[in-house]
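Peer 1: A predicted structure for the sequence below; I have some questions about it.
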Amino acid sequence: MRCPSCGISVEKGVQFCPNCGHNIDQASTITINSEDVLPSENVYGVLKKILRQPSASKHLTPNHLPIGLISIAIYSLLVAGFIYYSMKSISSDLQSSFNDLGLGSVLGQSVEVSFFDYFLLPFVGFYALQIIMILLIYILAKITGEIKDLRTLTAQYGAYLFPFSFIFIVGVLFSVLNLSWLATVALLIATLGVIFMLPVILTKSGIENAGDGTDRVYLLLIIYFIGVLILSFVARTYVETMVSSFINNITSIF
């Protein structure tokens, strides 16, 4: 039989899973079909199945942790890359405006877009934000009595990020095509959707009370509040840093 929490094979009669510590009760043990548990050694096959059927992410085990971490990195790279691209575009537009005003030859330099400020910092910030979200969901699972292995949760979280990464790419394409409204909708779904959807997807469905009397709805609201608070703090910090740096670059030209 297999552990209902992480999906690894365990010997019959064992009370606790040797991998994640889940309490395996003979009366409530769920036998998982071997076809549902995704093999960790076939990375290409796992990614192919997840992209084709995102709900298959729930079958990932601690052995798939690298896939989750890589997916989180890809998502963070997309966000950071879009920020860097946007700032480069703004810089180019400003330089064009200077040229139109006949100031290009006088200024003799363009507005610099720092790779560190506009790419590396956002990448680190959004990667850290995803790790914090995983920890918040893990705490929620503990409070509601759902014993989840942190490695399994990280792998599943990263796998569920793939659809949001795809939507983010679509939003960037809309932006390049100057379809501003569609780009805004897609980018909002790709960012806020991670905060509002993944905690629900990664925890049990339904509205039930936890063992200590704490209602799951309130716990989810707390997760949402903290997630949005952190996102707004990170966004405000980076916006202030980027705007300040950008203004300094412009004033240095004069």
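Peer 2: Good, I have the coordinates. Small disclaimer: the values here were computed from a predicted structure and weren't measured.
Peer 1: going forward, measure contacts and count neighbours with C-alpha atoms only.
Peer 2: Will do.
Peer 1: And for Arg240, the neighbour number?
Peer 2: Just so we're on the same page, residue 240 is Glu rather than Arg. 12 (other Cα atoms under 10 Å).
Peer 1: Tell me the spacing between it and Leu187.
Peer 2: 21 Å (Cα to Cα, to the nearest Å).
Peer 1: cool, and Tyr75?
Peer 2: From Tyr75 over to Leu187 (counting by Cα to Cα), the distance is 12 Å.
Peer 1: Comparing those two, which residue is more hemmed in?
Peer 2: Each of Tyr75 and Leu187 has its neighbours counted (other Cα under 10 Å); Tyr75 has more, 26 against 22.
Peer 1: list the contacts for Phe98?
Peer 2: Neighbouring residues of Phe98 by Cα atoms under 8 Å, 6 or more residues apart in numbering: Gly104.
Peer 1: tell me which element it is part of?
Peer 2: helix 65-100 (DSSP states H and E).
Peer 1: Would you mark the buried spots in that helix?
Peer 2: Buried residues in helix 65-100, counted by 16 or more other Cα atoms under 10 Å: 65-69, 71-88, 91-92, 95, 98.
Peer 1: Contacts for the very next helix or strand once past that helix, please.
Peer 2: Later in the chain than helix 65-100, the nearest helix or strand by DSSP H and E is helix 104-107. Residues from elsewhere that reach helix 104-107 (Cα under 8 Å, 6+ apart): Gln95, Phe98, Asn99, Ile253, Phe254.
Peer 1: Tell me the one among those residues nearest to Ile226.
Peer 2: Gln95 (39.8 Å; Cα to Cα).
Peer 1: Put this next to the previous one:
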Amino acid sequence: MVIKNPNNIYVPDYLDGNFFVAALEEGLREIQVTVKEITFEWGSNPGDNYCSRIYRVLIAYERLVDDDEPPIQEQRSLIVKTIPISKDTRFLEDVGVFLKEKITYLDVLPRLQILVDGQKFGASCYYAIKAPTRTIVLSDLKPEGFVVASRQDQLDWAHCELILQQTARLHATSMILAQRDPDIPKRLVDGMLCEKSIMKSDSFKQMFGITLKYLANNAAEWLGFEKIAQKLRRFNDNFKSISARLSDHR
């Protein structure tokens, strides 16, 4: 097996041949897969993902169809999302972000797609593990013509309209699923922006409140912004209670 890393990016040791054999056999529902070549590159631009590392991994492999026939040679591009838990991102672990993402990809989206005659709402999930690092393997949508839009450039009208249409379709279909399976919403009620998570976790303010503190300190040095800086500092002092009140969907 050949492993290529042309840009010499950081790749954790556990993302090896055995990992991708397991991912392909699980995702493709195949009995035996032999990985021949793995090529790593970053799957997103620096700064696009604050709490995870995204890899685009091109895999050349063989899959055994029948003992009497030679294996079929194929190539597939995957997106590998790793979520290392550190002191700064412990909040994500506390609110079960990885578990909810796993439930969404493996349980919710496939059932939603059945309700709309197979139309896709997103990438397909091949594989997900909890240890040694929370990791999820998804199909790569780039070969189908999709690209990640720049955060700095505004979308044109056609893309904005498309996003609203697809979001509305996702929401409407999810309401049908919620009626048919009331247990699904119960597992997805709590999250990052709910009162319980905000008030009980110190990590929430550490992750999201620090920028407000810096803004208040900077504004205090701007001529004519003294009162605004005072207001920002009051917001920062009451960050949890204000955020909890804003998170109440009622």
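Peer 2: It's in. In this text the structure is predicted, and so the values were computed from the model without any measurement.
Peer 1: Next, the TM-score between them, please.
Peer 2: Here the TM-score for the pair of chains, by TM-score structural alignment, normalised by the length of structure 2, is 0.31; 137 aligned residues with a Cα RMSD of 6.5 Å.
Peer 1: quick one, longest helix in structure 2?
Peer 2: The residue-count maximum for a helix in structure 2 (DSSP state H) belongs to helix 157-180.
Peer 1: buried set for that one?
Peer 2: So, applying 16+ other Cα under 10 Å, buried residues of helix 157-180 of structure 2: Leu170, Thr173, Ser174, Leu177.
Peer 1: Dump those residues to a markdown table, plus distance to Glu74 of structure 2.
Peer 2: As requested, these are exported to a markdown table (distance: Cα to Cα, whole Å):
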| residue | distance to Glu74 of structure 2 |
| --- | --- |
| Leu170 | 32 |
| Thr173 | 34 |
| Ser174 | 35 |
| Leu177 | 36 |
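Peer 1: What is the nearest of those residues to Ile210 of structure 2?
Peer 2: The nearest member of the buried residues of helix 157-180 of structure 2 to Ile210 of structure 2, counting by Cα to Cα, is Leu170 at 33.3 Å.
Peer 1: which secondary structure elements does the helix or strand harbouring Leu187 of structure 1 contact?
Peer 2: For Leu187 of structure 1, the host element (DSSP H and E) is helix 180-201. Applying 3 or more Cα pairs under 8 Å, 6 or more residues apart in numbering; DSSP states H and E, we find helix 180-201 of structure 1 packed against helix 150-176, helix 216-253.
Peer 1: Could you single out the most deeply buried of those helices?
Peer 2: The highest mean neighbour count among these, using mean count of other Cα atoms under 10 Å, belongs to helix 150-176: a mean of 22.
Peer 1: continuing past the secondary structure element (helix or strand) that Glu101 of structure 2 belongs to, what's the next helix or strand?
Peer 2: If you go by DSSP H and E, Glu101 of structure 2 is part of helix 97-103. Following helix 97-103 of structure 2 in sequence order, the next helix or strand is helix 109-115 (DSSP H and E).
Peer 1: And that following helix, what does it pack against?
Peer 2: Helix 109-115 of structure 2 packs on helix 157-180, going by 3+ Cα pairs under 8 Å, 6+ apart.
Peer 1: Not counting sequence-adjacent ones, nearest residue to Pro66 of structure 1?
Peer 2: Ala155 (7.2 Å; Cα to Cα, 6 or more residues apart in numbering).
Peer 1: Touching, that neighbour and Ile67? I think so.
Peer 2: Yes: look at Ala155 of structure 1 against Ile67 with Cα atoms under 8 Å: they come within range, at 6.3 Å.
Peer 1: now the helices for structure 2?
Peer 2: Counting by DSSP H, the helices of structure 2 are 17-28, 90-94, 97-103, 109-115, 157-180, 183-187, 195-200, 202-208, 210-219, 226-237, 239-247.
Peer 1: okay, those helices in CSV with distance to Val137 of structure 2 next?
Peer 2: Below are these laid out as CSV (distance: least, Cα to Cα, whole Å):
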stretch, distance to Val137 of structure 2
helix 17-28, 7
helix 90-94, 19
helix 97-103, 10
helix 109-115, 15
helix 157-180, 22
helix 183-187, 22
helix 195-200, 27
helix 202-208, 26
helix 210-219, 31
helix 226-237, 38
helix 239-247, 31
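Peer 1: Looking at the ones you listed, which is nearest to Ile72 of structure 2?
Peer 2: Among the helices of structure 2, helix 17-28 sits nearest to Ile72 of structure 2 (Cα to Cα), with 13.3 Å.
Peer 1: Going by distance to Asp94 of structure 2, which of the buried residues of helix 157-180 of structure 2 wins?
Peer 2: Once Cα to Cα is applied, the member of those that ends up nearest Asp94 of structure 2 is Ser174, at 25.3 Å.
Peer 1: my read: the closest one touches Leu112, true?
Peer 2: Yes: contact status for Ser174 of structure 2 versus Leu112: in contact at 6.7 Å, counting by Cα under 8 Å.
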